[in-house]
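Asks: generate a structure from the sequence data that follows.
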Amino acid sequence: MTWPVQRWLVSPTHTHRTELAQELGLSPLTVQILFDRGLYTAAAIQRFFDPHQEPLPPPFPDFADLPKALDILERAAKHQQNIAICGDYDADGMTSTSLLLRLLRGVGAKADYAIPSRMQEGYGINERIVQEFYEQGIDIIITVDNGIAAYAPIALARELGMTVIITDHHEPPPELPPAQAILNPRLIPVDSPYSSLAGVGVAYLLGLGLAQRLGYGESLTQPLLELCTLGTIADVAPLTEVNRRWVQQGLRLLTNSQLLGVRTLIQVAGLGATQELDPDHVGFQLGPRINAVGRIGDPQVVIELFTTEAETVAQQRAQDCEATNLLRRQLCTQIEQEAIAICENNVPNFPQEPVLVLVQAGWHHGVIGIVAARLVERYGVPVFLGTYEDDTHRQIRGSARSIPEFHVYEALHDSREFLARYGGHRAAGGFTLQAADFSQWRERLHAFGRQCLQPYHLRPLLEIHAQAQLGELTLELHGELQRLQPYGMANPAPQFWTPRVRVVAQQVIGKEKNHAKLTVMDETGQKKVLAWGWAHYLPLPKSVDMAYTLRPNEFQGQTSLDLQLLGVRYPIPQLEIKPPPALSVIPQCLPLENLEELLELLVNYTDKKLLLYGYERPEFPDSPHLNYDRPQGTYGGLILWTLPPAPIYLRWLVALARPQTLYIHAHRPPLPEPEQVHAWVQQALSQNGNTPWNLLALGQKHWVNPQVWVAGLRELGYDHPDWPDTQSVRAELAALETWYRNPLTELTQYLQP
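Replies: All right, here's what the predicted structure looks like:
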């Protein structure tokens, strides 16, 4: 069984890495990873390693409304005005709500909160919530992780005499809501260190400022940083700039959390009371337990968990999170299995269409976004999943997840005529539409996908940061790379590849016999490789290109460095294009319009030999002076029934045959689709071994030029700095079509010295 066909995106090797590595006393591989993250100087690298070496710039110049917001909240705390927080039901929104609730109550303010119903109302503050706040006597509304697009609800709040502070990080609309103060990193300069804050980061900035304004110290603000860390990682915010700084501090605090609810959740998640936490613990164990409640439960559970000081309440709410997360996992597994069955058994043209769009009754729309992300990983295509709002099946609500080349929000905006509501960004989004419009809307998504996606985009993407030899992979290197922690969005864990490793041993392991353990070698060393879920892809070929991450292995008090498999592919080929010899004579070029003219030429041209070359060229058994295709000596005339696939073939033919005259019929061979080129390349890769590719022979075999083959390799994730520049396969085929139409008068230019 063949392994998953991935699209490898390999970062180029930086040529100046060795000099800087020597200056900093680091491995060139570590510097390669740092270069890949835009860190090109010793000073920039040192700041990245230790983001606390310089003080943070004040946020006031960027967040112009921050002083105004602090003035409002300071007065509210002193005069006991009623404050209400409107949050969101994801981890970012719930941690933001908990953070400000703890902060406001901690400084003596009167504060409460509300979160809209995911099932009945959807995302963001709405007019019902505003009306209820008014009836409850609320003076000040603070939105967290929402509000920037809620013009009508905010306008209503203003009409009713309430003061509104918006804290959000989503894309602002052209017309901002009429709030008294707006804090949103999307409204500040992109080069600001605060420009990538999550919603909880904005809430923390506001809370920190208020605590400092009112004279409160770390006993109040440190627990807030724990919540900021949980929300930032769970929301997959970029772990750079201020986020990186705060998350580094927050992870240290979380290990010995001051928050009863956080300590209890860590215990229930099985992480242990003293275990040092990293972003993976938050992202894959704590975050899902928080998010699950917002997706299919009651967000109040999480708010109570993070604000309570009662042991029994904390234990009960943590257990509620655990149970809800278990249900969420079951729902995700069920929906994912159903979606896969639909895709692989029932979807017409799957996987030919560039976008996967599925709607099914009974799916829980609180978790279909998670399933959509899993299907993106499985199939490498943008995925839109929906389910019906109720038993009438009149309205569909759904979520989308995407690949880098497909912008979800732009796709939704392009099809907005069919949508009742939509929102999102490049990678994800949500939508609501009438079921009667589904077929037309799906076709519009397919058309949008066909415009922006090439066939080679539609396979799982593997981003690789550096090429390494096995002998370079040491525990010392792993220790250096740990200084890049915390890993996360915009600062991913380093992923490596090694070309042409020899697989010297491979075995199936695991209780269910579904994993594999390999031993691989190259000229510099040998490594053990763990391959989770790869048992049914064995046996692997003896030689492969291998992608992997580093994996320390502790056994009987000894630590070694193993590898964890990410993917394999056939080895990158060596390409050869043999240049033609110099031309001794430039032939005269004459047209040959049709078969009748060719027959006449054969009858009259008997004093010298002729060579007939071309795609689907005819044969004439009664013409003994006529040879075909490959020159065998010299000829008086060379008949091109079709042009060869590129000028280099023309020069070869003329150099070997040395004709006095070129007769050109210019019949056009059929051109393949890009998918066919990819199939040819894949087949050649699987049969390659260590033999260099003769690109001229491969091109002649399929009547395409060498550039088409090189472009096909690049679109399958292969590349080499010595290869010739190419466009996309589609563009190279278009250029080839132009060549086959080349006028007779232009051909001689390709034969000039």
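Asks: contacts, neighbours, all on C-alpha from now
Replies: Noted.
Asks: the stretch 601-750 of the chain: strands as residue ranges?
Replies: In the stretch 601-750 of the chain, the strands defined using DSSP state E, counting those that start in this stretch lie at 610-613, 626-628, 637-640, 661-664, 693-694.
Asks: how about this one, so we can line them up?
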Amino acid sequence: MPDQRWNIFPSQAERAEQLAQTTSLSPLLTQVLLNRKIQTPEQIKVYLDPDSQDLPSPLEDFPDLPISLELLINAINQRQRIAICGDYDADGMTSTALLLRALRSLGARVDYAIPSRMSEGYGINERIVEDFHEEGVSLILTVDNGIMAHKPIARARELGLAVIITDHHDLPPILPDANAILNPKLIAETSPYRSMAGVGVAYVLALSLAQSFDQTRELRDVLLELFTLGTIADLAPLLGVNRRWVKRGLQLLPKSKLSGVQALIQVAGLSGEKNLKPEAIGFRLGPRINAVGRLADPQIVIELLITDDDGVALEQAMKCEQINKQRQQLCEQIEREAIEAYEQGSLDAKDDRVLLLVQPGWHHGVIGIVASRLVERYGVPVFIGTYEDEAQQHIRGSARSIPEFNVFEALEFCKDLMLKCGGHKAAGGFSFEASQLDAIRSRLRTFAHQSLKPEHLKPLVTVDTQANLNQIDLSFYAQIDALHPCGMENPDPVFWTPNVRISDQKMIGKGHLKLMVCQEDLAADEFAAGQKLQAIAWRWGEYYPLPKHLDIAYRVRTNEWNGDISVQLEIIGVRLPSQSANSGVEFSHSQRNYTCVILERDGIKELRIRNFKGEVLAIQKGQKTGTLGKTPQTTKEVDVSQPQFYHLIKAAMQVLGVGE
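Replies: Predicted coordinates for the structure are as follows:
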């Protein structure tokens, strides 16, 4: 079984019931909203309909937005050359495509460059600046990078180039000397724009520029689609304007006006989907974009997203598909090798409270994904690196984290030992000389011991509230659907149900578990079997078979098969049932499985034993007769002194540790 820690929000049953009566939502869902600090009917109304709330002008919240617009308007009107420096992840590539489309529509002379992941790494560099200068560029616009690029920005200013930085990463102590900086980290924490990814900053800039040229209507929907793709694929928090605009953008994507998006939807097998959820982008579209930036030339994605030619779009989308398959194979291979290297090595992640794993030959374009999988597996922050050169003198890597550990602060703690580093709370990138490996491992261990307690070192399952499986149906799912879009920092509701019986389980696909679950209460006066629901546990093949009785934590999904839609549970957590009155204890007797429990009603103790057929044998202390049956209608009296009952009862009493 997975070794997890559960964090269950405290129940606010009375308040949840009051809100349920006011809003006509299920009390389960009003409890979820209370957990999200949405506490009044008015706040719930805005949450369900984000467009109903007035939005402040970005000109009020971003101090450098007016100067940015002035620089761009002058460059466009004077036919000066503008160059975009993007990034090779989904956020950076969608941001680049978004600004290219917007600026070209507004008549700008604009081109772009993206640094090589393999040879240069993240962010604008002096080589790119020099190239832009030689090409006659007057204005550089960074997207999703630049906030740490002091030297390249200084070089650009020396050469007489104007620079606008648009970025969303955490701020260094001293900001680069750009003409203007647009970064949500520079604005008030209460601003609805605070949680934007790089593509959000690009969207705000492009839309504000379009308004200056009175071309908002022509551009808004196209830009909104790219914003939605990039925001979800970058795992940006779905709060504030992100949630408001993503909700709107998701309605546009199925009937996208962009040839590239339609082609991407086609190769991802999502054609015909009327309602795209964030998980469809996060797990189907986003990886196909990200894979290109990790393994190939980002130009493939840029051309995909800026072309209006359906043929070119399909050709580029097919390239994305092929590269993504290559990415999947590499991830599986490196994950296996990483697990083997750790488990056969001398490192102790639980003792160190952090894992720094370095091996030669790994493709650093995908090690960030593997780092995330190792975080899920071991429950500690993971830093994975590989050697950049044959001489093994330089190491480059990626980091992924758990909620209590700040990657950006950890990298800053090691900055004097690093060649380059950056990122945010949950993830980051770094490079250092191989000779510093032991020193950095020691420094990370020190930081981890300052940040983490031993109880933090298990994968965390955050649970909203307890539910009965009989409450889970399509009408309940429809209410959950009204809460979408959900995502980072605004997660899908997670419910838990105690003492669920796993009536069937099997392995499917590449290491997934498919289950049939039902809720049975051995202590109940009724003998109802309870509703059976299908469940899926992604990447849980190593835990097969699971115990027959478990507490389960899950999200509610739907499954469509041959035109029929049914509710399906997505299992994200399990634990052994607590030893409460109705949990029961499993045991075997005569090569058959049973569950037993002792109840006390009105001072009289009763033993109940359930067999694999669901029949319950009930015997009160001191009696020679009991009852046996599956339903009240089929229950009959039996003589428990008969050998088959006597020996079964004796075995149950031994398991429960009580005398006869």
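Asks: one step back: most tightly packed of the strands of the stretch 601-750 of structure 1?
Replies: strand 637-640 (a mean of 26; mean count of other CA atoms under 10 Å).
Asks: any idea how far the residue nearest to residue 677 of structure 1 when sequence neighbours are not counted is from residue 289 of structure 1?
Replies: Counting by CA to CA, 6 or more residues apart in numbering, residue 677 of structure 1 lies nearest to residue 712, which is 6.3 Å off, once chain neighbours are set aside. For residue 712 of structure 1, the distance to residue 289 of structure 1 (CA to CA, to the nearest Å) stands at 44 Å.
Asks: what sits up against stretch 123-133 of structure 1?
Replies: Applying CA atoms under 8 Å, 6 or more residues apart in numbering, the set of residues contacting stretch 123-133 of structure 1 from outside is 84, 86-89, 114-117, 143, 146-147, 150, 152-154, 156-157.
Asks: apply 6 Å and report the result again.
Replies: Applying CA atoms under 6 Å, 6 or more residues apart in numbering, the contact partners of stretch 123-133 of structure 1 are 146, 153.
Asks: buried set for that stretch?
Replies: For stretch 123-133 of structure 1, a neighbour-count test (16 or more other CA atoms under 10 Å) marks 123-126, 129-130, 133 as buried.
Asks: superposed on structure 2, what's the mean shift for whichever helix in structure 1 runs longest?
Replies: Ranked by number of residues, the top helix in structure 1 under DSSP state H is helix 311-345. When structure 2 is overlaid, helix 311-345 of structure 1 sits 1.5 Å from its aligned residues on average, using mean CA distance after the TM-score superposition for structure 1.
Asks: give the aligned range of that helix in structure 2.
Replies: Per the alignment by TM-score structural alignment, helix 311-345 of structure 1 matches residues 310-344 in structure 2.
Asks: so for residue 653 of structure 1, which of the strands of the stretch 601-750 of structure 1 sits nearest?
Replies: Ranking the strands of the stretch 601-750 of structure 1 by their distance to residue 653 of structure 1 (criterion: CA to CA) puts strand 637-640 first, at 8.4 Å.
Asks: same for the closest one, what does it pack against?
Replies: In this structure, strand 637-640 of structure 1 makes packing contacts with strand 610-613, strand 661-664, judged by 3 or more CA pairs under 6 Å, 6 or more residues apart in numbering; DSSP states H and E.
Asks: against structure 2, where does the first one fall?
Replies: Mapping strand 610-613 of structure 1 onto structure 2 (TM-score structural alignment) gives no aligned residues.
Asks: coming back round to it: ok, which of the strands of the stretch 601-750 of structure 1 comes nearest residue 530 of structure 1?
Replies: Proximity of those to residue 530 of structure 1 was assessed by CA to CA; the nearest stretch is strand 693-694, lying at 32.0 Å.
Asks: what sits up against the closest one?
Replies: Counting contacts by CA under 6 Å, 6+ apart, the residues outside strand 693-694 of structure 1 that touch it are 574-576.
Asks: among these, name the buried ones.
Replies: With burial judged by 16+ other CA under 10 Å, the buried subset of the contacts of strand 693-694 of structure 1 is residue 575.
Asks: now the contacts of strand 693-694 of structure 1 in a markdown table, with secondary structure and distance to residue 215 of structure 1?
Replies: Putting the contacts of strand 693-694 of structure 1 into a markdown table (DSSP: H, G, I helix; E, B strand; the rest coil; distance: CA to CA, whole Å) gives the following:
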| residue | secondary structure | distance to residue 215 of structure 1 |
| --- | --- | --- |
| 574 | coil | 68 |
| 575 | strand | 69 |
| 576 | strand | 73 |
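Asks: picking that back up, please point out which parts of the longest helix of structure 1 sit buried.
Replies: 313-315, 317-322, 324-325, 328-329, 331-332, 335-336, 339, 343.
Asks: tell me the first helix or strand C-terminal of that helix.
Replies: strand 356-359 (DSSP states H and E).
Asks: from the contact counts, what lies against that following strand?
Replies: Right, strand 356-359 of structure 1 is packed against strand 383-388 by 3+ CA pairs under 6 Å, 6+ apart.
Asks: average distance between the strand it packs on and structure 2?
Replies: Following superposition, strand 383-388 of structure 1 is found to deviate from structure 2 by 0.7 Å on average (mean CA distance after the TM-score superposition for structure 1).
Asks: list the contacts of the helix or strand just after that strand.
Replies: For strand 383-388 of structure 1, the following helix or strand on the C-terminal side (DSSP H and E) is strand 395-401. Contacts made with strand 395-401 of structure 1 from outside it, assessed by CA under 6 Å, 6+ apart, are listed as 369, 372-373, 382-389, 427-435.
Asks: mind putting the helices and strands packed on strand 637-640 of structure 1 in a markdown table, distance to residue 189 of structure 1 included?
Replies: Below are these laid out as a markdown table (distance: least, CA to CA, whole Å):
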| stretch | distance to residue 189 of structure 1 |
| --- | --- |
| strand 610-613 | 63 |
| strand 661-664 | 62 |
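Asks: between the ones you listed, which one is nearest to residue 72 of structure 1?
Replies: For these, the distance to residue 72 of structure 1 is smallest for strand 661-664, at 84.1 Å, taking CA to CA.
Asks: now the helices: where do they sit in the stretch 351-500 of structure 1?
Replies: Using DSSP state H, counting those that start in this stretch, the helices of the stretch 351-500 of structure 1 run over residues 368-379, 408-414, 438-452, 475-481.
Asks: mean deviation of the third one from structure 2?
Replies: I take that to be helix 438-452 of structure 1. For helix 438-452 of structure 1, the mean distance from the matching residues in structure 2 following superposition reads 2.2 Å, by mean CA distance after the TM-score superposition for structure 1.
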